[in-house]
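[1] Fold the following, please.
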Amino acid sequence: MKVLITGGAGFIGSTVASACMDAGIIPVILDDLSTGREAFTRGRLFYRGDIADASLLDQIAADHPDLSFAIHCAAKVVVPDSVIDPLGYYDTNVAKTIELLRGLQRNGIGKVIFSSSASVYDAEDGGAVTEEGPIQPASPYARTKAMVEQILADSAGAGDLRAIALRYFNPIGADPQSRSGLPQRDPSHVLGLLISAHRHGGTFTITGTDWPTRDGSGLRDFIHVWDLARAHVQAVRRFDLVTEKAAFRAVNVGGGTGTTIRELVAAFERVTGASVDVRIGPRRAGDVAGAYADVQRAADLLGWRAELTIDEGIRDSLAWAESFDSASGH
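    Model (predicted):
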């Protein structure tokens, strides 16, 4: 079996590709390398280009007539950047996805697994959310994910395709075999900022301490990226079962527990044995209190639950950061 993975040279897409390979599924990677790393595609079927390039999509389909699935991971993903550049985010994440879906439909690839986000939810109270929870995205990035979900739902209703939207919570860690990880040396997500502060002797800023959570800091559901990748494999394996009664289904993919930013700092200090210089800052534009996943649907439909701990995610993130610098000669 072959699957097309858009964004397959990025953090999540490359890990999904590794999990597919380990499960006997052959990934075909499409990535423009705007943020991904070509090194993550070595030994894999790889096409460099844009997901909206109709001729390239036709070429991939012609080269691989046995393609039946697309796992769509390609997107811009930085919330503050989406506030600054909303048009860029709507263009990349929504308009180009429409062109991708047209290309898939034209070539008879009718099974889509979409990398969505828990940011689509109303996450004002730091509580658990189910897939039926209110959809209230708080940033342009989150709105792009909600829009694509709606496009998939409408297309599924028209009989154009079947789709599963995996609503990611907060991926951390790296491939446990160190085949890939975050492609940026200093990533902007919360654990990346913690690692940068730890390694470079800087400070870590908690953005807001007046959120409605147990300690006032934002709450996140951190999930190891390898657990997330395994969920994609299960979505491929059980696709027909999941979409049997509804041609579009959304499924939460998270750890199922909430961790506040203060608690993440404590876990980081526990893993590293070193203290972090923590400062308190204001809320960022587009931020919310956060939420954690109710993962019962993933257990029921995908036969999946997260298995790796937050401490393991921190350790694998640190190991990847060290190997990244070694490979880069720093």
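[2] C-alpha from now on. contacts and neighbour counts both.
    Noted.
[3] What segments of the protein are helices?
    For the chain, applying DSSP state H gives helices covering 11-22, 54-63, 79-84, 86-90, 96-106, 140-157, 190-200, 225-237, 239-242, 261-272, 296-297, 310-328.
[4] Go through the ones you listed and name the closest to residue 178.
    Comparison of the helices of the chain against residue 178 by Cα to Cα identifies helix 310-328 as nearest, at 6.6 Å.
[5] can you list contacts of the closest one?
    172-176, 178, 180-182, 185, 191, 195, 222-225, 267-268, 271 (Cα atoms under 8 Å, 6 or more residues apart in numbering).
[6] I have a second one here; can you model it like the first so I can compare?
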Amino acid sequence: MAVLVTGGAGYIGSHMVYALADAGEDVVVLDNLTTGFWWAIAPQAKLVEGDIGDEALVGQLAKDHKFDAIIHFAGSIVVPESVADPLSYYLNNTVKTRSLIAAAVKAGIPRFVFSSTAAVYGNPERVPVEENAVLAPISPYGSSKLMSEWMLRDSHAAYGLQYVALRYFNVAGADPKGRTGQSTPRATHLIKVACQTVLGEREQMDIFGNDYDTPDGTCLRDYIHVSDLAQAHLDALKHLRHGGASGAYNCGYGQGYSVLDIVRAVEKAAGKPVNARMAPRRAGDPAAIVAASAKIKQEMGWTPRHQDIDRIVESALAWEDYLRQRNEAA
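    This is a model prediction of the structure:
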């Protein structure tokens, strides 16, 4: 038996592939390499270059490898981009996920772990936000992911597909062993952008809005280390293999940090200032969103190990410095 990881050459996916390989799992990666990197994949895994919307390809892979689970990361993730080009997000995140689910059902793959997002909550009325909160996304990105959750819910009811949807908060940091990290050159993740700026890879960075209803006026987010998130997927896979209930789970620490908090943390780690300027708000950004994560801890035994924000920032900065040196040597 093997595990199929879609988007396994990307940021979170590559950490997941290493976590699975470290756990002794047989891993196949399906990635079209439009934003991922072949070299970020654990050498123990098999890479198949292709599209998740290709049902025939997924079906053939299922025959060849006898998957007992799919862990699905592939998709588009930039909120403002989804506002500007919603149809591409509904194609990439919703239509193609529908094809992947259909291929899984047809092939008899029993388990599906889905990369969802806290964006399904929109601007929550209460923070920390619990899984039973009103689902009211304010961006096509959030809507595209929520539609995928609904398809999984309905496929569970109709076909018996067991699933877990993990609603990520803000993912950051890099593999503590230095094997992979956030490698997309123009990624929009705040910590990566701040690290690139302090290292001189960007001339300056923008802080989008300082008039939100938060303590310092900048957006407040819950940052989760990518290795803890990979562990949450391992725990979800174990949960489903042991007959655990299907459903959605938050992945966050329950601690919010503002944009200015993050800038200061990067400055502390680098020992020099970040060239940041204030800019207008971006479309689709909620003011504050922080996770209530009791459910995943109680039902799956998830235990975060990297929740210190300084540790998260230090790992991200170390990876960014590695990429800078790698590019200079190329």
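[7] Superposed, what's their TM-score?
    Once superposed, chain against chain, the TM-score is 0.94 (TM-score structural alignment, normalised by the length of structure 1); 326 aligned residues with a Cα RMSD of 1.6 Å.
[8] hmm, back to that, select, out of the helices of structure 1, the one closest to residue 214 of structure 1.
    Residue 214 of structure 1 lies closest to helix 261-272 among the helices of structure 1, at 10.1 Å (Cα to Cα).
[9] For the closest one, grab the matching residue range in structure 2.
    The alignment of helix 261-272 of structure 1 onto structure 2 (TM-score structural alignment) covers residues 259-270.
[10] What lies in contact with stretch 170-177 of structure 2?
    So stretch 170-177 of structure 2 is in contact with 15, 180-182, 189, 191-192, 221-227, 229, 252, 312-316, 319, going by Cα under 8 Å, 6+ apart.
[11] which position in structure 2 aligns with residue 306 of structure 1?
    Aligning on TM-score structural alignment places residue 306 of structure 1 opposite residue 304 in structure 2.
[12] Show the contacting residues for the closest residue to its match other than its chain neighbours.
    Leaving out its chain neighbours, the residue that sits closest to residue 304 of structure 2 by Cα to Cα, 6 or more residues apart in numbering is residue 228, at 5.5 Å. Contacts here follow Cα under 8 Å, 6+ apart; on that basis residue 228 of structure 2 touches 303, 304, 305, 306.
[13] quick one, what contacts the last one?
    Residues in contact with residue 306 of structure 2 (Cα under 8 Å, 6+ apart) are 225, 227, 228, 312.
[14] that older thread, which among the contacts of stretch 170-177 of structure 2 end up buried?
    Among the contacts of stretch 170-177 of structure 2, those classed as buried by 16 or more other Cα atoms under 10 Å are 15, 180-182, 191-192, 221-227, 229, 252, 312-316, 319.
[15] Just put the helices of structure 1 in a markdown table and tack on distance to residue 289 of structure 1.
    Shown next, in a markdown table, are the helices of structure 1 (distance: least, Cα to Cα, whole Å):
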| stretch | distance to residue 289 of structure 1 |
| --- | --- |
| helix 11-22 | 24 |
| helix 54-63 | 39 |
| helix 79-84 | 14 |
| helix 86-90 | 22 |
| helix 96-106 | 29 |
| helix 140-157 | 14 |
| helix 190-200 | 14 |
| helix 225-237 | 22 |
| helix 239-242 | 31 |
| helix 261-272 | 11 |
| helix 296-297 | 22 |
| helix 310-328 | 19 |
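[16] Of the ones you listed, which is nearest residue 131 of structure 1?
    Closest approach to residue 131 of structure 1 among the helices of structure 1 is made by helix 296-297 (8.1 Å; Cα to Cα).
[17] What lies in contact with that closest one?
    By Cα under 8 Å, 6+ apart, helix 296-297 of structure 1 touches 251, 252.
[18] and for that helix, what span of structure 2 is it aligned with?
    By TM-score structural alignment, helix 296-297 of structure 1 lines up with residues 294-295 in structure 2.
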